[in-house]
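Colleague: After the sequence you'll find the predicted model.
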Amino acid sequence: MKRTLPALLLPLSLLLAACGGASSADDAGGGPGDGTDGSGSVTLNVGDQKGGAEAVLRAAGELDDLDYRIKWSTFTSGPPLLEAVNAKAVDVGGVGNTPPVFAAGSDSKIAVVGATHGSAAGEAIVVPDDSPLKKPAQLKGKSVAVAQGSSAHYQLVASLKKAGLSVRDVKLRYLQPADALAAFSRGKVDAWAVWDPYTSQVLSSAKARVLTDGTGVVNGLSFQVAAPSALRDKKKSAAVGDYLKRLRRAQAWVFKHPEAWAKVWSKETGLPYDVALDAVKRTNGSRVTVAVDQAAVASEQKIADTFADLKLIPRRFTFADYVDTRFNAGLPPSSAAPRSYGKASR
């Protein structure tokens, strides 16, 4: 059955389709007062997603006094961003909890250098409102869209396991968000494992509902991942450290100003304001910057072992070998509770 979702779903998907991986590498340099330029000779190549780090740093005023330059590259999701880190095209970038596992499983040259802990409610498996599916166990034999190697991929695996199933019990359709959205809206898949803001976007259409979310089954962590070559460069390493501090301050600003950030995020992504605000309150604004500590490493090792057991990554490895803790000083433990606004509207 073909389902037509409202036009509000289109702008973000079109923007992401236009991104197509590393589609843009915009030099953030320029004259004084543009909010992005530094006077130093160091250029930090930062991987980003639409409405991500650049937008929040700018909104929070954290790009106003840099002493280095930032060159931004935009990606559709974490896995292609980490491919660019491995290729040294990106010095640092933010991803969810699963892309580093797939990258390390392929022995990519990456180093996890920063983390945030947030609500897992935005990590969801959604189904059409008129779907007969009422619980995850009923996904057996059904088709599920998911971006391979994304945080949603592990949420799907973990949710199926909790329901007594495995990924072999469902028909996986590995699709990037824009293609997954199209498949879901046209009734080509029975369910979609996804993350915010897509979760909030689909739910706002009143044509979809949450079958289950990541609460209690995933760790709620996201990471900043750097190229080891950048960390070996004294000046770039210092720039990475400064960049992480600015992200921490910007995240605190988001929590204090959710409406202001939602307005900016709406403009950046094409999402309606109320959808953006829901995503901020459900997931984006709850994040707390935390240390990449032993608990975080152990949690990621569990994800790595899970995908190795399923033979979805080519080898077993020790996740700690891909972690650099030099920027942990002064940060709370990874178990620090996410901030809470209360429940989003849907």
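Modeller: Okay, I see it.
Colleague: switch to C-alpha atoms for all contacts and neighbour counts from now on
Modeller: Fine.
Colleague: How far does stretch 136-156 stretch from one end to the other?
Modeller: 10 Å (CA to CA, to the nearest Å).
Colleague: same question, stretch 209-224
Modeller: First-to-last residue span, stretch 209-224, CA to CA: 31 Å.
Colleague: okay, now the one to match up with it:
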Amino acid sequence: MTDLPRFRAAAAPALSAPSRRSVLAGALGAAALAAGRPVRAAEPGLLRVGYQKYGTLVLLKGKGLLEQRLKPLGYRVAWAEFPSGPPLLEALNAGAIDLGSAGEAPPIFAQAASADLRYVANEPPAPLGEAILVPRDSKVQSVADLRGRTIALNKGSNVHFLLVRALAEAGVPYEAVNLAWLSPADAGAAFARGAVDAWVIWDPFLASAERSTGARTLVTGQGLAPNRQFYLSTRSATETHRDAIEAALTAIGEIDAWAKDNTDAVAAELAPSVGIPAPVLTVALRRLAYGVTPLDPATVADQQRVADTFHALGLLPKPLRVADAVWTPARNG
């Protein structure tokens, strides 16, 4: 797994407070443009998998287990790395990949941009794996104190929903905070130098910031956001690659079962590629939940609440029904 680039913080761009309209345009614009272009059809005999540099799919890639499981089916595998869930789902909607994973919010925006999105499986909730951080010496003591402050987060990511829920619970209007849309690398740099007042982030960047900056946690996802990881595909890919996707989910389950009982080994394996020390990764890995399964009614209901929340805020152009995008082996696409 040494072929993956190391994590480096980049300089943060100028910060601003986008309006609801600009949030919607940013979250849906690229995906909608991709959906408006001719979509590449799934290619027989090739499963294209999108992954982020931390998580089960990275381990699957590093161990070559997916290739082993798919070779008897006459498949080869092509891998593509993405910095976060939103661009991965943009690529999925555009037909550039067939399978990938992301947190709660990106699939909502992706489904709003394309009815072809399919949820194929999910991991159990891991609410402690995301949080709102503030600097150690910050005067901010609660979420209510974030009113009028500048908060960094990745646009349309899983932590977007966490922030919305946390603000609502604290009685702070969504419009009462300034949102700085930054990638984890840029947000980490801005947070470290004090250019933002708070940072909403997920593991392993969360564990890294806690260790390197002494950041304080205002809230985690506990009681606010489940922080599930979803495995996602498209109608075309589930039709063309049904057997391959089922085999991939089986392989993911095997990796999960190993990783659950070998967090130190997983951390040592991921550290060179992620660029975060193994002891820090171990903290993050112990906050994960393992065990890939089809979406059950409770999971669909939780995800529907995410969709309804974003629609109520005006961040989705129309209501959507999550259940329409749930795929199972018994369904034809």
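Modeller: Good, I have the coordinates. The structure displayed is predicted, hence computed values, not measured ones.
Colleague: Tell me the residue in structure 1 aligned with residue 188 of structure 2.
Modeller: Mapped onto structure 1 by TM-score structural alignment, residue 188 of structure 2 lines up with residue 181.
Colleague: Return the distance of the counterpart of residue 127 of structure 2 in structure 1 relative to residue 75 of structure 1.
Modeller: Mapped onto structure 1 by TM-score structural alignment, residue 127 of structure 2 lines up with residue 120. Going from residue 120 of structure 1 to residue 75 of structure 1 by CA to CA gives 22 Å.
Colleague: more crowded one of these two?
Modeller: A direct count of neighbours by other CA atoms under 10 Å for residue 120 of structure 1 and residue 75 places residue 75 higher, at 26 against 23.
Colleague: Quick check: closest non-adjacent residue to that one.
Modeller: Among residues not flanking residue 75 of structure 1 along the chain, residue 21 sits closest, at 4.4 Å (CA to CA, 6 or more residues apart in numbering).
Colleague: tally of neighbours for the one you found?
Modeller: Neighbour tally, residue 21 of structure 1, other CA under 10 Å: 20.
Colleague: which SS class is it?
Modeller: Assigned with DSSP: H, G, I helix; E, B strand; the rest coil, residue 21 of structure 1 falls in the coil class.
Colleague: Enumerate every residue touching it.
Modeller: 74-77, 80-81 (CA atoms under 8 Å, 6 or more residues apart in numbering).
Colleague: and with 10 Å instead?
Modeller: Residue 21 of structure 1 sits next to 49, 73-81, 83-84 when contact means CA atoms under 10 Å, 6 or more residues apart in numbering.
Colleague: Repeat that for residue 191 of structure 2.
Modeller: So residue 191 of structure 2 contacts 12, 133-135, 151-152, 197-199, 209, 213, 215 (CA under 10 Å, 6+ apart).
Colleague: Can you say which helix or strand has it in it?
Modeller: helix 184-192 (DSSP states H and E).
Colleague: Just the buried residues of that helix, please?
Modeller: Using 16 or more other CA atoms under 10 Å as the test for burial, helix 184-192 of structure 2 gives 184-191.
Colleague: Same question for stretch 129-139 of structure 2.
Modeller: Buried residues in stretch 129-139 of structure 2, counted by 16+ other CA under 10 Å: 129-135.
Colleague: wait, doesn't residue 217 of structure 2 sit right on residue 133?
Modeller: Yes. Using CA atoms under 10 Å, residue 217 of structure 2 is in contact with residue 133, at 4.7 Å.
Colleague: Spit out the residues that contact these two alike.
Modeller: By CA under 10 Å, 6+ apart, the residues touching both residue 217 of structure 2 and residue 133 are 198-200, 206, 210.
Colleague: quick one: which of these sit in strands?
Modeller: 198-200 (DSSP state E).
Colleague: wait, which of those is closest to residue 329 of structure 2?
Modeller: The shortest approach to residue 329 of structure 2 among those belongs to residue 200, at 35.8 Å (CA to CA).
Colleague: So what does the closest one match up with in structure 1?
Modeller: Residue 200 of structure 2 maps onto residue 193 in structure 1, by TM-score structural alignment.
Colleague: Mind telling me what element the closest residue to that match other than its chain neighbours is part of?
Modeller: Nearest non-adjacent residue to residue 193 of structure 1, counting by CA to CA, 6+ apart: residue 125, 4.3 Å away. Secondary-structure assignment from DSSP H and E places residue 125 of structure 1 in strand 124-128.
Colleague: So which residues of structure 2 form helices?
Modeller: Here structure 2 has its helices, by DSSP state H, at 20-36, 56-63, 65-70, 85-93, 105-113, 158-170, 184-192, 205-213, 235-240, 242-260, 263-274, 278-285, 297-312.
Colleague: circling back: contacts only, for the match of residue 188 of structure 2.
Modeller: 5, 9-10, 13, 145, 175, 187-189, 192, 194, 198, 202.
Colleague: please redo it, this time with the cut-off set to 7 Å
Modeller: Shown in contact with residue 181 of structure 1 (CA atoms under 7 Å, 6 or more residues apart in numbering): no residues.
Colleague: Residue 171 of structure 1 now?
Modeller: 141-144.
Colleague: All set now, cheers.
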